[in-house]
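**Q** Below are the sequence and a predicted model for it; my questions follow.
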Amino acid sequence: MAKTASAPRRAEPGAGMSERMVALFAVAGGLAVANIYYAQPLLTAIAAEFGVGSATAALLVTVTTAGYALGLALVVPLADVLNRRRLVVTLLSVVAAVQAASAFAPSVGVLTAISAVLGVSAVVAPLMVAFGATLADDRQRGRVTGTVMSGVLIGVLLARTGGGLIAEVAGDWRAVYLVAAVLMVVLAAVLHRTLPDVPVATRMRYPALLRSVVSIVREEPVLRLRCAYGFLCFAGFSAFWASSAFLLAGEPYRFGEAVIGAFGLLGAIGAYAARVTGRFLDRGWEKATTGTLLVLLLLSWGVLALGGGTWPVALVVGVLLLDLAVQGVQVTNLGTVYALRPEARSRITMAYTGTYFLGGAAGSALSGAAYAAAGWPAVCLVGAVLALAAVVLWAIQTLRRTR
């Protein structure tokens, strides 16, 4: 009897989710995705310990994000053909081991290599978003997707705050990785006991599964459009956060690791506010909402450019606008693409988020090169060009549909 009582419950797709379960999914997604962002407020400390420049240290972010994109391509589609609960718990266990290894990295080269492995295995957050969309019923799907995505995005931002605070309190950036390893062990245990088993809807061999992703992208123009928005938005988002630590540590700010990490709290406010985007989506306002948010994104880069000088208030406002716009577009994008093919949500997640994080890798790389070449104004120019490209794309699509 004890064994039967401890067995995971089964749930059918579209059965609905309780508020408690939605909250668990949001927290789990946030804690999982935080693993690929802990290093960002630590870059100056890592660079100092290993005696490398800002561009070399920033490579940690680029490699981790690129590894994450690879994991999205190769691992996430498996959720359409495997037991989701077991897949999530296995990946969290791997992440825990990798984070523990990062804490003892003897060189920046080794840490970079470990970061690549971390990125590939740390794809639990998009799995949780697709899992939630599968469990939710039709009336709550937009709200559930928005809530879980808000949890994921807040995790992205608070990872910087937590990473900087832990490093400053402990006096060692390596402590951040040890704490992350412990958190993943605890999360894996909780999800192992709590997540339901959902019947697998698709039976397909792995090579055919991956090929089907290409077919879905080819056959769904809405998915291609939303992938383009995601690429451009997250490239700009990553461009800011990849170089913000160097801006805040230098003149005129000269902030410590804890204060640099605390800037993630500003972004978390924007991510939380983006939850309302899911409600606009449920009302059928996705086109107007997307356009408004993209214009807001472009505006944010002008404000952030002012914040690089003697206007710290402009930097704060710019961060709020940037994160609100990027997170709002993300929620709108996912809500739109998840309505396309319910039986292939994990593969749609792979196509969308894979493109999304490739944009992140590109933005991080461009940001590191721009900051090394011409400082903060160059980073803002990169972000503004990416945002302008998204606005132009939206305008072209809107005009075509109007005609």
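**A** Perfect, I can see it now.

**Q** use CA for all of it now, contacts and neighbours both
**A** Will do.

**Q** This structure: strands as residue ranges?
**A** In the chain, no segments count as strands under DSSP state E.

**Q** Could you check how far residue 305 is from residue 325?
**A** 17 Å (Cα to Cα, to the nearest Å).

**Q** who's in contact with stretch 323-334?
**A** Stretch 323-334 has contacts (Cα atoms under 8 Å, 6 or more residues apart in numbering) with 145-146, 149-150, 153, 226-227, 229-230, 233-234, 237, 267-271, 273-275, 277-278, 281, 286, 289-290, 293-294, 296-297.

**Q** next up, a second structure to put side by side with the first:
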Amino acid sequence: MRSSNSSETPLTRGLIVLLAVGAGLAVASLYYSQPMLGVLGAELNAAPGALGWIPTLTQLGYAFGILLLAPLGDRYDRKRIILAKSAVLAAALLLAGFAPGMGLMLAASFTVGLAATMAQDIVPAAATLAPAERRGAIVGTVMTGLLLGILLSRVIGGFVAENLGWRVMFWLAALAILALALALWRHLPGFAPTSRLPYRALLGSLGTLWRQHPELRRSAIAQGLLYMGFSAFWSTLAVMLHEAPFHLGADAAGAFGLAGAAGALAAPLVGRVADRHGPARLGRLGAALTALSFASMALLPALPPSAALWLIAGSAVGFDLGIQMSLIAHQSIVYGIDPAARSRLNAVLMTGVFVGMAAGGALGSMALAHWGWVGVTALATATAAGALALRTLPRRPARVAQCEA
């Protein structure tokens, strides 16, 4: 099989856009159901408690997929993996659209999460095809698509469900994935495997990579800490806005989520900064901006409600951008550690992100219950400061590899 790399396969602007759209459509599949749970539950006669398992199983499927499936990109042709996951994802979305009851809906939700990890195959594919001097900018562009998929999926899902029905949303999503698969089949080059390890050894090598590469550990822990504060904020914002002095509904909390678009749209520019000045510096700047943005919200209790809302919005723009800066920096660092292990390195990095988000949701709720919004702000600021401290520690050289790639 012909290897596809930056020297043999020109990475055209059209292909970059296609990869960005692919990452966005894949990850959007995780979130379409969230705004539709009310109408979906009414038609399927599901209790509110049972409905909560739909997004939960989708996220669990995604977590398992990152850990168990993403490393396969080093062992097999990444293009075939992406196309196979596209087919499974389209089938799972169709199954969700036709589901007569909660049993099939839950099974489809878990499968959607597993197959949506094709987004985590697309990003390393872009990094592999990109020339080293443009890798940050290209990865940033693909991440723009991924982040816009997250941001817009809930809006689109709610609109389509309200006007055309929730089943139509799943069907349209499946058709979009099939169209994407056709375009990728025609335009995405093949990738030669970079490892001969069998599956069990491939998974075992995740631990070996973790032990061998201090920069991988530093990047995964730092990004996990940043997402811990991120998750603590967003998981408690709706509760905080519902209470005095704001008395706002869930739609207001959702509107603040649009602030994340600033980070998404800035991703290509951020990637160019990483290419020009180095990802380590960008990572420090991102962590510092995140810490300052979270810390600024300590002023909320002293402000009138209208000014406090503006501060929350401005802070959200700041920490979303800071976290995006750090993510692109850490991806650039991790992808440069060992080109033959990019899929596994990405799996380790994104596992750190997922663990941070899960822990942040739990710790944020505890902080809000015991210390109010000040506690949430303190938690988020502390985690961002911890990430900044990790990024400023002196580097240590990686240990020499002891196992076959």
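**A** Received it, and whenever you're ready, just let me know what you need. Treat the numbers as computed from the prediction; the structure is a model and nothing was measured.

**Q** What is the aligned counterpart of residue 324 of structure 2 in structure 1?
**A** Counting by TM-score structural alignment, residue 324 of structure 2 corresponds to residue 327 in structure 1.

**Q** count of neighbours near the counterpart of residue 222 of structure 1 in structure 2?
**A** In structure 2, the residue equivalent to residue 222 of structure 1 is residue 215, according to TM-score structural alignment. Number of residues near residue 215 of structure 2 (other Cα atoms under 10 Å) recorded here: 19.

**Q** Just to check, residue 215 of structure 2 is in contact with residue 333?
**A** Yes - proximity of residue 215 of structure 2 to residue 333 meets the contact threshold set by Cα atoms under 8 Å, at 7.5 Å.

**Q** returning to that earlier point: comparing residue 305 and residue 325 of structure 1, which shows the higher neighbour count?
**A** Comparing residue 305 of structure 1 with residue 325 by other Cα under 10 Å, the one with more neighbours is residue 325, at 27 against 21.

**Q** quick one: the more buried one and residue 396 of structure 1, what's the gap?
**A** 20 Å.

**Q** same deal with residue 43 of structure 1?
**A** Counting by Cα to Cα, the gap from residue 43 of structure 1 to residue 396 of structure 1 is 39 Å.

**Q** do the same with residue 282 of structure 1
**A** Counting by Cα to Cα, the gap from residue 282 of structure 1 to residue 396 of structure 1 is 24 Å.

**Q** Quick one, which of the contacts of stretch 323-334 of structure 1 are buried?
**A** By neighbour count, with 16 or more other Cα atoms under 10 Å, those hold 145-146, 149-150, 153, 226-227, 229-230, 233-234, 237, 267-271, 273-275, 277-278, 281, 286, 289-290, 293-294, 296-297 as buried.

**Q** what does residue 347 of structure 2 align to in structure 1?
**A** Match for residue 347 of structure 2 (TM-score structural alignment): residue 350.

**Q** The residue mapped onto residue 71 of structure 1 from structure 2 - nearest residue in space that isn't next to it in sequence?
**A** Under the alignment (TM-score structural alignment), residue 71 of structure 1 pairs with residue 65 of structure 2. What sits nearest to residue 65 of structure 2 in space, not counting adjacent residues and going by Cα to Cα, 6 or more residues apart in numbering, is residue 114, at 4.6 Å.

**Q** Cross-check the contact I'm expecting between the one you found and residue 67.
**A** No - in this structure residue 114 of structure 2 lies outside contact range of residue 67 using Cα under 8 Å: 10.1 Å.

**Q** So which of the two has more stuff around it?
**A** Neighbours per residue, other Cα under 10 Å: of residue 114 of structure 2 and residue 67, the larger number sits with residue 114, 28 against 19.

**Q** Next up, the contacts around that one.
**A** 58, 61-66.

**Q** By neighbour count, which of the residues you listed wins?
**A** Busiest of the contacts of residue 114 of structure 2 [other Cα under 10 Å] is residue 66, holding 30 neighbours.

**Q** What sits closest to that residue if chain neighbours are left out?
**A** Nearest residue to residue 66 of structure 2, sequence neighbours excluded (Cα to Cα, 6+ apart): residue 347, at 5.6 Å.

**Q** what do you get for residue 322 of structure 2?
**A** Using Cα to Cα, 6+ apart and skipping the chain neighbours, the partner closest in space to residue 322 of structure 2 is residue 286 (4.0 Å).

**Q** residues contacting that neighbour?
**A** 321-326.

**Q** What of residue 197 of structure 1?
**A** 8-11, 83-85.

**Q** Out of those, which end up buried?
**A** With neighbours counted using 16+ other Cα under 10 Å, the contacts of residue 197 of structure 1 contain these buried positions: 84-85.

**Q** Same check for the contacts of residue 197 of structure 1, but in structure 2.
**A** Counting by both residues aligned by TM-score structural alignment, their matches' Cα atoms under 8 Å, the members of the contacts of residue 197 of structure 1 that carry over to structure 2 are 9-11, 83-85.

**Q** mind putting those in TSV, distance to residue 190 of structure 1 included?
**A** Formatted as TSV, those follow (distance: Cα to Cα, whole Å):
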residue	distance to residue 190 of structure 1
9	14
10	17
11	18
83	17
84	15
85	11
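
**Q** quick check, nearest of these to residue 377 of structure 1?
**A** residue 84 (44.3 Å; Cα to Cα).

**Q** Kindly state which residue of structure 2 is aligned to residue 153 of structure 1.
**A** Aligned by TM-score structural alignment, residue 153 of structure 1 pairs with residue 147 of structure 2.

**Q** So for residue 282 and residue 396 of structure 1, which sits in the more crowded spot?
**A** residue 282 (18 against 12).

**Q** Nearest residue to the more buried one in space, please, no chain neighbours.
**A** Nearest in space to residue 282 of structure 1, with sequence neighbours left out and distances taken as Cα to Cα, 6+ apart, is residue 142 at 5.8 Å.

**Q** Any idea how many residues pack against that neighbour?
**A** 28.

**Q** for it, what are its contacts?
**A** Per Cα under 8 Å, 6+ apart, neighbours of residue 142 of structure 1: 278-279, 281-282, 335.

**Q** ok, 6 Å please
**A** By Cα atoms under 6 Å, 6 or more residues apart in numbering, the contact set of residue 142 of structure 1 is 278, 282, 335.

**Q** I'd like the distance between the first one and residue 330 of structure 1.
**A** When distances are taken as Cα to Cα, residue 278 of structure 1 and residue 330 of structure 1 turn out to be 10 Å apart.

**Q** One more: the second one?
**A** Between residue 282 of structure 1 and residue 330 of structure 1 the computed distance is 15 Å (Cα to Cα).

**Q** Thank you kindly, that will do.
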